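A.B. asks: From the sequence below, what's the structure:
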Amino acid sequence: MNIEQHIIASTIAAVKELYHQDLPENQVSLQDTRTEFEGQITIVVFPIVRFSKKSPEVTAADLGEYLVQHIPEIRTFNVIKGFLNLSIADAYWLNLFNTSLLDPSFAAIKPNGKKVMVEYSSPNTNKPLHLGHVRNNLLGYSVAELLKADGYEVIKVNLVNDRGIHICKSMLAWQKWGNGETPESALLKGDHLVGKYYVIFDKEYKKEIDTLKLEGQTEEEAKKNAPLIKEAQKMLLDWEAGVPEVIDLWKKMNGWVYAGFDVSYKNLGVDFDKYYYESNTYLLGKDTVDEGLEKGIFFKKPDGSVWIDLTEDGLDQKLVLRADGTSVYITQDLGTAQMKYDDFKMDESIYVVGNEQDYHFKVLFLILEKLGKSWAKGLHHLSYGMVDLPSGKMKSREGTVVDADDLVAEMIETARAKTEILGKVNDFEEKEKKELFYNIGLGALKYFLLKVEPKKRLLFDPSESIDFQGNTGPFIQYTHARIKSLLSKADYDFSAKGVSDASITGTELEMIMLLAKYPAEIASAAKAYSPATLANYLYEVAKLFNKFYHETPPIIKEENETVKLYRLNLSFVTADVLKRGMRILGITVPERM
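C.D. replies: Have a look, this model is predicted:
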């Protein structure tokens, strides 16, 4: 039983003994004591007043006296209005540090027996990954790693959108204007080359629309009648019919894109356990529609189209199958959801998709529940906001998309420039420099995007993210490197050897308390699917260590070996928590920088 559990149990016992009342456990509210008051743990007394029938101050004093008598670790208490602040003896915190934080298994959470799928990335194969994909990939990867750290078995899944009219647009443009160009001949990554022809299609298509408008057609008529769009629609029909030359071209160009994506994923440091492809899943869901019709969940309209009426649920009527028997997007999502569950039998499935799809997932999950799918309650949409740059919103069709590869390259170059100005890498080998600039650049990018709650829209400034001060990835990385340098100079050799009689300063006590919260922070962040919670906790750890470092006499020069070992142990645990926590965010912390 830890001190918090002991305090809760003793508070319940106190109310029983002092006031002859049964206090429910959920009425005992503990929080950290505010920094301006003495103490470490505070009991909020207001909910207990109705049991004591006394004022908050008198109730708090009664409880304080009882707890000091019954819990040896409580040294003293003070009362501030309805708050009972408890001061815990240094010996308790030192013992906690020695027995828990110094234990090599600290924060190692046992498997919980549950399986969760995290689906993220889900790119289209007609263009490269862009800044929006970057947030998606980093968010999906870090949530998956968070859940792993919290004891889940995790399956990382990528559902690739590799078919449809947008794919045919790139294919058709390459056919018409490509002159046999390949990634090798163009010296371009395959996804960049295919994206180039998607942009070319859009430009040529707009020219045809303008011509038809000059001939008297309306905007909508011109969009429908432009020869290019008709050719693209014909190509899609040919693809669905399996016309060999169309299929061959599709395979070739998708192959280029996959090779390009692999490089981008490697640069971002994300991975997947399973790929699903829309070309294999787009016909799924028709059996689910038949099932829904049999159960009376769906209904047919006179034209033969199939719908579900969700008006009683505050939504609207939703088409699930066209009159000609072809699928709509939600049809295949119904089928794919069933296929994924059949493949893995997971307890939960998380879809990492932008907030523009909020309504779609609300409908999808509701339909699956109405169909009686037992696993539907475990489906979650991790909705996230758009990423903006100071220059404004991205538009991929106009060729002004912020390319993921270009962004990564820019981050590395910015990291190089800012690091070299500081003159701290003059003694680094060239290979070591290159690795450091990569880790700082990617660490800055990842931390900046992950420290913000997923639901929030954010403005990303590459230059602002690479700062060695403040709430940034490089600041945490630099703190880790500073600790490793300190441990190296001290010839520190971790052996989990605790110190039993060291005195603890106020900042050191803050550090022990904050570090002890690491397992709870992992659990809290995993439950909320929010890497931001963990990111900001790690910043607080790094900030507090720097306070400790600056206000403590040089540890290496400390003559008292007991104090020296204790402070080196505290530094070691801090570095370990920073390294493990940042790894969950997909960020590497350098040994030196």
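
A.B. asks: switch to C-alpha atoms for all contacts and neighbour counts from now on
C.D. replies: Fine.

A.B. asks: Would you point out which residue is most central in this structure?
C.D. replies: L139 (3.1 Å; CA atoms, centre = their mean).

A.B. asks: Double-check that D493 belongs to a helix.
C.D. replies: No. Counting by DSSP: H, G, I helix; E, B strand; the rest coil, D493 falls outside a helix, being coil.

A.B. asks: Let's compare: structure for the following, please.
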Amino acid sequence: MDFIVDATLKAVKALYQTDITAADVTLQQTRKEFEGQVTIVIFPFVKFSRKSPEQTGNEIGGFIENEIAHVSGFNVIKGFLNISINDEYWIKQLYTEIAAPTFGTFPAKGERVMVEYSSPNTNKPLHLGHIRNNLLGYSVAEILKANGYDVIKANLVNDRGIHICKSMLAWQLFGNGETPESSGLKGDHLVGKYYVVFDKEYKKQIEQLIAEGQTEDEAKKNAPLIVQAQQMLQLWEAGDPDVMSLWETMNSWVYAGFDATYKKLGVDFDQYYYESKTYLLGKDIVEEGLAKGVFVKKEDGSVWIDLTADGLDEKLVLRSNGTSVYITQDVGTAQLKYDDFHMDKSIYVVGNEQDYHFKVLFLILQKLGKPWAKGLFHLSYGMVDLPSGKMKSREGTVVDADDLMAEMEQTAKVQTEALGKINDFDEAEKQQLYYNIGMGALKYFLLKVEPKKRLLFDPNESIDFQGHTGPFIQYTHARIKSVLKRAGFVPGDASTLINVLDSVERDLILALNQFPEAIMQGARDYSPAVIANYVYELAKTYNKFYQEKPILKAEDENVMQFRLQLSSATAQIINRAMKLLGINVPERM
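C.D. replies: Prediction:
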């Protein structure tokens, strides 16, 4: 609330002859047990006033009350100045600001941000961990866009290496020419099937070699399958035409499968990078680092960086045979991304098992003097667990993303049909509703928790229409749309204003008014949880209003039109907030 901040700056200047900035003023929503709507934290001003927090608060409060016509009173509780703003202001705010389609939109900042997420391996389908990754990356990108950033959504695909060759070799040896078309399997599932086949056959060979007298370590190195896979990788790196052709064919199957999963999940990308094209990057930067004295070459020819003074350890950046390691590739890819887009910030959405890797990566880039390195950020997130026995698993260890999404739709169907409110829906409407509810439940449950926290995902709990869930918020939106449709509501103007608000009406306007701040905080924290919890509280506040205040049977036309406008603005904000989470809100349920 800029006018409160401005008045506070004037008060401190007039009362204590001190210039402060807007950054020195902390505003909070007034706690429900106290009178007022906006609270100013007084403690920072005590050093200027040289008086107690209570006396300072009373002086500043008195100044602001005289300065601003909309301020109807104030009270001071210890070091907190609670300001009451009259109903006329809030009613006008609803009609002129909150109800406008532009409310909560921000002008372009002139800053570019890349959000890199997904980063799948092309030897298996996406799983539950990928779902959290994709949803976090997509939502953070949308929230940053809403804040006025120019956002690039990037996906670095891990499409090379020994794990890819394992799937290729197993298909070659055991596949009998099977294709997605002949098997009826999605391409990523088919390739994943042969990754599992490789593992099973490899273990059989290890057991056989151990039975013949080899140690376990010897057997793992000497098993014919792993030797053949390593040979295939060497052939790939040498550009062997037959190996390259098989690699391209199987990868094309996987990409088609990924695209179908991404579409169902509702995420997209502006830019793809492929490790097959980036894995040799970074060697020139190693030379640059050697010249700058950032890296050190040892007697065997290997190149290292010593980070012990920074609380880390020594890190290999180039092997003695001249081949790069993952950190080298990542250094080179970071430079490539910057050269392509010259972004101000680059956010890596990667699980917390890679925390150390990104500390090392960012520190190396800083020591190399890359000016853009200060804009790098690792959005670290925790694992997702499931209650045992809730979901099928393809390999017994991970939950397949496609299976999970199908299960969510089925659960949504069962629970929705049990409510018996969609008998007049045609079949296409029903299927769309099951999809919207199932995906809304999944997305909301995974996004409402702060990214860093590990979470337990319970599919049935996530589709509770009365709980802290996506379907509860979706149902609230549908309820509002039903009321507006029955009323034949057309958004009004100031001519329908009322003069006095009930407390529950005022609370709802206050909740709506916080939407821009929620967007700003979500962007500052890179946290969709801020938006998710904001929109849940908004839906709860609306339902309280709906239960306590008649809308279509209001005491007079002006009151009805006002409450319809309030409802319309709430539906609009719920819709926009949920879109930032990648969630669709149905018009009816």
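
A.B. asks: Now the TM-score, please.
C.D. replies: Overlay of the two chains. TM-score (TM-score structural alignment, normalised by the length of the second structure): 0.96; 589 aligned residues with a CA RMSD of 2.0 Å.

A.B. asks: quick one on the thing from earlier: contacts only, for the residue nearest to the centre of the first structure.
C.D. replies: With contacts defined as CA atoms under 8 Å, 6 or more residues apart in numbering, L139 of the first structure is in contact with V352, L450, P454, P531.

A.B. asks: Need the counterpart of the last one in the second structure.
C.D. replies: Pointing back at P531 of the first structure there. The alignment partner of P531 of the first structure in the second structure, by TM-score structural alignment, is P528.

A.B. asks: Which residues are in contact with that match?
C.D. replies: By CA under 8 Å, 6+ apart, the neighbours of P528 of the second structure are L136, S139, V140, I143, L447, K448, E450, G522, L580, L581.

A.B. asks: circling back to that earlier point, T588 of the first structure versus the residue nearest to the centre of the first structure, what's the distance?
C.D. replies: L139 of the first structure sits 16 Å away from T588 of the first structure, going by CA to CA, to the nearest Å.

A.B. asks: Report how many residues lie close to the equivalent of F457 of the second structure over in the first structure.
C.D. replies: The alignment partner of F457 of the second structure in the first structure, by TM-score structural alignment, is F460. By other CA atoms under 10 Å, 16 other residues sit near F460 of the first structure.

A.B. asks: Pretty sure F460 of the first structure sits against G392.
C.D. replies: No. Using CA atoms under 8 Å, F460 of the first structure is not in contact with G392, being 10.3 Å away.

A.B. asks: Pull up the aligned stretch in the second structure for the helix or strand containing T288 of the first structure.
C.D. replies: Taking DSSP states H and E as the criterion, T288 of the first structure maps to helix 286-295. Mapped onto the second structure using TM-score structural alignment, helix 286-295 of the first structure covers residues 283-292.

A.B. asks: give the contact list for D248 of the first structure.
C.D. replies: D248 of the first structure neighbours (CA under 8 Å, 6+ apart): none.

A.B. asks: if I line the two up, what does it land on in the second structure?
C.D. replies: So, by TM-score structural alignment, D248 of the first structure is matched to S245.

A.B. asks: what does L172 of the first structure give?
C.D. replies: In the second structure, L172 of the first structure lands on L169 (TM-score structural alignment).

A.B. asks: hang on, isn't that match packed against V227?
C.D. replies: No. L169 of the second structure is not in contact with V227 according to CA under 8 Å; the separation is 10.8 Å.

A.B. asks: more neighbours, the two?
C.D. replies: L169 (22 against 13).

A.B. asks: List the residues that contact that one.
C.D. replies: Taking CA under 8 Å, 6+ apart, one finds F198, Q228, A229, M232 in contact with L169 of the second structure.

A.B. asks: Mind checking which of these are in helices?
C.D. replies: F198, Q228, A229, M232 (DSSP state H).

A.B. asks: What separation is there between the second one and I509 of the second structure?
C.D. replies: When CA to CA is applied, the distance between Q228 of the second structure and I509 of the second structure equals 67 Å.

A.B. asks: does the counterpart of M339 of the first structure in the second structure sit in a helix, a strand or a coil?
C.D. replies: Aligned by TM-score structural alignment, M339 of the first structure pairs with L336 of the second structure. L336 of the second structure carries the three-state label helix when classified by three-state DSSP.

A.B. asks: what about L336 of the second structure, neighbour count?
C.D. replies: Taking other CA under 10 Å as the criterion, the count of residues near L336 of the second structure is 16.

A.B. asks: and stretch 255-268 of the second structure, how far from the chain's centre?
C.D. replies: 17 Å (CA atoms, centre = their mean, to the nearest Å).

A.B. asks: Which one of the contacts of L169 of the second structure sits in the busiest neighbourhood?
C.D. replies: F198 (25 neighbours).

A.B. asks: What lines up with it in the first structure?
C.D. replies: Using TM-score structural alignment, F198 of the second structure pairs with F201 in the first structure.

A.B. asks: How about that match: what's its closest non-neighbour residue?
C.D. replies: A173 (5.3 Å; CA to CA, 6 or more residues apart in numbering).

A.B. asks: Could you verify my assumption that the one you found touches Y197?
C.D. replies: Yes. At 5.5 Å, A173 of the first structure counts as touching Y197 under the criterion of CA under 8 Å.
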